[in-house]
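A.B. asks: Could you look at this predicted model? Sequence included:
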Amino acid sequence: EDTRFFQTDRLKAFWRTYQAGGCPPNYTAPREPLPFVKGDMGDASELFWKDTTIGVVPTPGHTRGALTYVVNWGNKITAFCGDAVHEGGKLHQPYHLEWDHWTGEGALAAWYGLERLSGCRVDVLCPSHGEVMKQGANASIRMTRQRLMAFVKSKGSVCAGAVDKWFGVEALGKGISRVLPNLYLLGGAKVWLHPWVAEPLVDRNLLDVPWLPTDSIAPDRVLPEKGAFRWNGYRFDIRPFPGQTKWHCAFDTEIFGQHVLFSGDNFQPPTRWNGTGGFCGFNGSRFIDGFGQSAQVVLDLEPDLICNGHGCVYQFDTDQYRRILKWAKQAETAVNDLCVSDDWEYDYDPRVMGWSPFRYEAHAGQWVRVSFKVDHAGEKKMHLKVCPTVPDGWQLKQTKRTMTVTSTKTRRLSFDMRIPKKTEKGRYVVGGEVEMNGKLCGEVAVAIVDVLV
C-alpha cells in the first residue's frame, strides 16, 4: 500500500504535485526514494526469521499500509505497532489519520486495526513513539480504540437531529449559470481579500497549506479584519470566521429586505456533508475557538438567509447552530483525549514546527537561506536542537542550531545551504531533524527547493 512512496518516479510525482491538492496521502513521505524496500508484507502474510514466525496485523491509520508485527520473544508476546497506539490510550499526532479533509475514513480504519489487534494476546507493546509498554498493553489498546471511535463520531454530523431548511432557488434556463467561472479572466473583476484569507494567498510559497492556487494572488484591496466595506451600493459587515480553516471570513448585508450572511464553507444544511465542509488539522481547523466561535457569530446575527460555499442557500435556524456549539466542545474533547501532550493544538497542528517559507527557488551554485519556525502555545519550555537534512552533495554552513521556546512565543532559526553547481533542474526536498528536550523526534518537517535553469 505504501510502496509508491519508495519508487523513484512515483515519489517524484508526489512531491511535484504536493501543493496542488488537499490532504496528502502521506504526511511523512520520504524525501528521496528507497528502492531497496520491498512491499511484500500485508494481511495474511508472515515473516520467518530463524526458528521464529512473526505475525502481521494490518493497523492502518498513520499510513494506509501500516502494519503491526507480533512475535513470541522470550515467552512474551511482543507487538511492534508503529504509531497505532501510544501509552495511556493516546496516539502520536492524530492528524495523520485524516486521509481527507472531512471524513473519518482514516480514523475508522485505525479503529478497526486495533479491533483486530485486541483479539491477539499482547504482553509487550513497542510503539514507534513513546515508551515500551510492559504493563497494561491490552488496556492501552482498548482505551485507544474507544477514543478513536469518539474521534470517528466527531467526524459525523455537527448538528445531529437538526432539520433541513433549504431556500428554494429558481431554476434558470438550460446552460445558464449564476456563477461565471471566467468572470475574473474576462469580466474585469477585482480581487478583494480579508487579511486572514490573504495570508496564504499573497505568497503561496510561505505556508504548507492545501488547495493553493498555481500562482500567488496580489489582491486589489485588502478588506478590514473586522468592520465594514461597500460594494455596488451594498454595505457589508465583515469579520473572521474560523472553523474548517483558520483562513476564513464571513460578511453580511441586506438584500431586498432580507438579512443575508455569506459564510463560506464552515456550515451546511444537515443533509449536506454532515452539516459542515469538514475539519482536519492540515487545514488549520479549530473547534471551540473556531467552529464554536463562528457558530456564536451566526446566533448573534440571526440572519434570515445563509449563503454558503458550493451553491448552498438555506434559512437560518437557531436550533441548528446551538447543536453546532455543543458539537464543537465534543469534537475538541475527542481530539484532546487522543493527543499525547497537554497541549492538543501542538499535537494536532502539523505546522507547529516547520520551514517558513515552505517553498524556495534557487539556481545551481547558489547559497540559499532557509528558516525553521516554531510556534509554541503551551506553558512548558521546549529546548530544541534542529539539524537540516539535505540532498547528497549539498553544503550546510550550520549543521545544527539550538533554541529554547517558551509560552506563546514564535522563534526562528536560519540555516545557509549551497546547491552544487552541477545540480540538475528539478524539485528537491530538505528535511528538518529535531531533538526536543533531549529526545529525538526525527524529521518533523520538510521544505521544497525548486532548482531553476
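C.D. replies: That came in fine, so what should we check first?
A.B. asks: all contacts plus neighbour counts: C-alpha atoms, from now on.
C.D. replies: OK.
A.B. asks: what kind of secondary structure is the nearest residue to residue 440 once chain neighbours are set aside in?
C.D. replies: Closest residue in space to residue 440, ignoring its immediate chain neighbours: residue 434 at 6.3 Å, by CA to CA, 6 or more residues apart in numbering. State at residue 434, reduced to three classes by DSSP: H, G, I helix; E, B strand; the rest coil: strand.
A.B. asks: what about residue 447, is that helix, strand or coil?
C.D. replies: Assigned by three-state DSSP, the conformation of residue 447 is strand.
A.B. asks: these two touch, right, it and residue 353?
C.D. replies: No: Residue 447 lies out of contact with residue 353 (CA atoms under 8 Å); the separation is 11.6 Å.
A.B. asks: who has more neighbours, those two?
C.D. replies: Neighbours were tallied for residue 447 and for residue 353 using other CA atoms under 10 Å; the higher tally belongs to residue 447 (24 against 21).
A.B. asks: quick one, what contacts that one?
C.D. replies: Counting by CA atoms under 8 Å, 6 or more residues apart in numbering, residue 447 touches 354-355, 357-360, 429-431.
A.B. asks: what do you get for residue 432?
C.D. replies: Applying CA under 8 Å, 6+ apart to residue 432 gives the contacts 354-355, 372, 386-389, 442-446.
A.B. asks: try this one next to it:
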Amino acid sequence: MSACWVIVMALAADETIATGVHVLDGAVNTGVIVRDGHALLIDCCDTVTPERLAAIGVQEVESILCTQFRRTHNAGMYPFVAQGAKLTVPKTERALFESAEAHWNDWSNRWHLYHARPGPLVPIRSVAVSRTAGEGDSIEWRGVTIRVLDTPGVTDGSVSYLVESGGRAVCFCGDVVCAPGKVWDLHSLQKGFGGVRDYHGFLGAHGMLLESARKLAACGADTFVPSHGKPFTRSEFALDLLEKRFDALRRNYAAISALNFYFPSLFESLKDDPLRMKPAETLELPPWVRRVAFTSYAVLSDSGAALLVDCGHDSILAALGEWKKEDKISAVEACWVTHYHDDHVDALQRLVNELKCPIVTSARTAPILEHPLRYCLPCIAPCPVPIARVTRHGESWNWHEFKLMSLDFPGQTLYDGALLVEGHGVKFLFVGDSGAPTGLDDYTAGNRVFLGKGRGSRRCIEILRAVNPGYILNEHQGKAFKFTDGQLDYMEKRLVERERLITDLTPWDNANFATDEHWVRAYPYEQEIAPGATFAIDVQFTNHGDTESQAQVEPVLPKDWTFDRQRSMFTLQVPAKTDGIVAPDVPHSDAYARIWITAPPSAKPARIIIPFRITWQGRYLGQFRHAWVDVR
C-alpha cells in the first residue's frame, strides 16, 4: 500500500453548502467557490487536486484566500500559484508566506525557544503573494462578495471569510472553532499574556479566540465552515457553551498553578476564587543545602566536597571558584542535572572542561543533553554535553554521608529527573522546576506534561506521597516548601477534573492529544548529510488513547530526492497508552515509522525542511510534522 493511496482513502465525500459553494474534505476543509468553470479556493489542503476540482466543474483556479499561514491549511497552494492563481493572505502573516526561508534560517527559531509563535507549521518554502486581507476588506470575485473578518486566536493574524452566494451567507472561520462549543486543540493557544511571555502562556490566546468567536456569532452567517470539522448552522454555534467551557478550564488551571507564585497578579480576576489552593508552607533550607547562583544549588558534605545541582550560567562557576578560594568547599565532585532547559545546562560544558566535573542525570534527560540536534523542544540549548553516569528511576547510591536517589519526575517537562537526598535526618527533594507552593509548573504545552493516572503531575503527586520529603526545592525559588496530604489530594482532584474539561472542549478521545504538541515528532529533528547520502528519519507517535491505533506516514520531498519504499515503514500499529518516549527501558515505548531517504548527488548546500503527511486512525492530519536536513 502506498502512502499516497492511504491519504486518498482517508478523505470523506465533498459537500455542497450553497449555490456554487463547495467544501472539499482533507486535513482541513478547503472552500471552493465555482463560477463558469473558474474557482476561488479558501485555504488549500494538499489533498486538493485538479481531478477533485474537475468533479465539481472547475477548470481553472484563479484565486486562493488563506485563513492563516499554517501549512496544514495551505500545503496544496504551490502548484496552483505556479499556474497563475493569485494568493491572498492575512495582512500580518505575509512575511511567513513570502519569506519562509528567513524563518527557517533564523537561529532564534531553533534554539533557546521561549516563544511559541509562529510555531512549527510555517510553510516549508516561500510563495508569491498577490495581496493581503484584513478586517473590513471586501473582496469581489466574479459577482461574489467576500467580507474579511480578523479572527486571531490559534495564530495572531488569522482571518475568516464571509461569502454571500445564492441568498445565503457562509463563513469560512478557520480554527476559531471546530464544532459547536469546541476547539481543535489547546497547544495552539500557547501565547504570552498579562506581561508574561509565550513560555508561561498556556491558554494565553483563549481570550483573543473568544473575542473572535463572539465576532463570528454576530456576523450574520447562515452556515459556518471550520477548518477542522463539519459545517454547522448559526443556531448551532453555541457561543455560550464555548465561553462556559473555557471559563471552567481557566478556573481549574489557575486554581493550582505555580504562576500564582511567580506572577501573583497574573490571575488577578480569580484571586478570590474559592477553587484556588492555599499555598504550601515554605521552609528555610537546611545548612548543608546552599544556593550557588542563578538556578544552581549545592549539597555540601561534612568532608568539604560539593555536589552541584544544575549549571545554567557562568556566574555559577565564578561562585564555585570563590568558594574554593575561601575553603568553603574542597572540590565539586559531580553535577546532577534535573532537566535539559537552557537555564539549567548552559554552563555545563565549562563545568566539565574547567573543573573536570562529571555530569550525572536521568535516562530521560541524558539523550537530549548528549544529542540536542535530534530534538526540538522549548528552552533547548545547542551544545552537547558528555554524561558520565545515566541513572534509572529509583536507582540509589551513596555519596559521603548522604544517600541519593534518581526519580523520573515529569512535572514541568516529561524529560525531568528529581534527586532525593537523604542525610542529617531529613529527606530533601530537588525537583528542577516541577512545582511551587501554589501548585504545578504545567504552563508550557511543548514541555509535554501529560494528564492521566500515573502520568505527568499526577505521577509526581504519587512520588511525593511515596517518598514523603521534608523539603521540596524548585531551583527558581529561594525557599523549600512542603505540600500537605490534603494539598496533594486537592491537586489530584483538580487534575482529574481537567481531563474531563479538556475532553469536553476538544474533539479528541484523550485530553493529551489536545495539549501535547509533540505527540507526533521527527527523530532526529535535525541532521547534516552529504550530497547523494542515504539517511533515516523516524516519525515517532505517542498514543494517548486507550486502544491500539493505526498511523500512516509519507515524506514530502524536494525534486529528485527519493525514499526507499521497500526498506521504509509507512503504516504502523501504535499500542495504547504509550509513555511519550522511544526507549527500551520504558514500560510502554512509543512506536515509530523509519523512513529511508536519499538525496541526489547534485544536491546543493542548503537547509531542507522535510514535512511528513500523517494519517491517524483513518483521519488525514496533513503535513503535521517535519524534520530539518542540512546538506553540507
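C.D. replies: Cool, got the structure. Predicted, not measured: the structure shown is a model, and the values here were computed from it.
A.B. asks: Superposed, how do the two chains score by TM?
C.D. replies: TM-score for the superposed pair, counting by TM-score structural alignment, normalised by the length of the first structure: 0.86. Supporting figures: 441 aligned residues with a CA RMSD of 3.0 Å.
A.B. asks: Regarding the residue nearest the centre of the first structure, what is its secondary structure?
C.D. replies: Centroid-nearest residue in the first structure: residue 282, 1.4 Å away (criterion: CA atoms, centre = their mean). Three-state call for residue 282 of the first structure (three-state DSSP): helix.
A.B. asks: For the stretch 151-300 of the first structure, just list every one of the strands.
C.D. replies: 192-193, 221-222, 227-231, 234-240, 249-255, 258-264 (DSSP state E, counting those that start in this stretch).
A.B. asks: Could you dump these into CSV with mean neighbour count and distance to residue 73 of the first structure added?
C.D. replies: Formatted as CSV, the strands of the stretch 151-300 of the first structure follow (neighbours: other CA atoms under 10 Å; distance: least, CA to CA, whole Å):
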stretch, mean neighbour count, distance to residue 73 of the first structure
strand 192-193, 18, 61
strand 221-222, 14, 63
strand 227-231, 11, 66
strand 234-240, 17, 56
strand 249-255, 19, 56
strand 258-264, 19, 55
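A.B. asks: Pipe these into CSV and attach distance to residue 150 of the first structure per row.
C.D. replies: Converted to CSV, these look like this (distance: least, CA to CA, whole Å):
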stretch, distance to residue 150 of the first structure
strand 192-193, 37
strand 221-222, 40
strand 227-231, 38
strand 234-240, 29
strand 249-255, 29
strand 258-264, 27
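A.B. asks: what's the closest of these to residue 376 of the first structure?
C.D. replies: Shortest distance between residue 376 of the first structure and these, using CA to CA, is found for strand 234-240: 22.3 Å.
A.B. asks: Any idea how far that closest one is from the middle of the chain?
C.D. replies: Put simply, strand 234-240 of the first structure sits 29 Å off its chain's centre (CA atoms, centre = their mean, to the nearest Å).
A.B. asks: try stretch 15-23 of the second structure
C.D. replies: Computed by CA atoms, centre = their mean, the chain-centroid distance of stretch 15-23 of the second structure equals 34 Å.
A.B. asks: matching residues in the first structure for it?
C.D. replies: Under TM-score structural alignment, stretch 15-23 of the second structure has no counterpart anywhere in the first structure.
A.B. asks: Same check on stretch 377-384 of the second structure?
C.D. replies: With TM-score structural alignment applied, stretch 377-384 of the second structure matches the range 209-216 in the first structure.
A.B. asks: for the matching stretch, how far is the first residue from the last?
C.D. replies: 13 Å (CA to CA, to the nearest Å).
A.B. asks: quick one: buried residues of it?
C.D. replies: Using 16 or more other CA atoms under 10 Å as the test for burial, stretch 209-216 of the first structure gives 209-210, 212.
A.B. asks: So what touches it?
C.D. replies: For stretch 209-216 of the first structure, the external contacting residues (CA under 8 Å, 6+ apart) are 19-23, 200-204, 282-283.
A.B. asks: now with 6 Å?
C.D. replies: Outside stretch 209-216 of the first structure, the residues that touch it by CA atoms under 6 Å, 6 or more residues apart in numbering are 20-22, 201-204.
A.B. asks: Out of these, flag the one nearest to residue 332 of the first structure.
C.D. replies: Using CA to CA, residue 22 comes nearest to residue 332 of the first structure of the contacts of stretch 209-216 of the first structure, at 22.1 Å.
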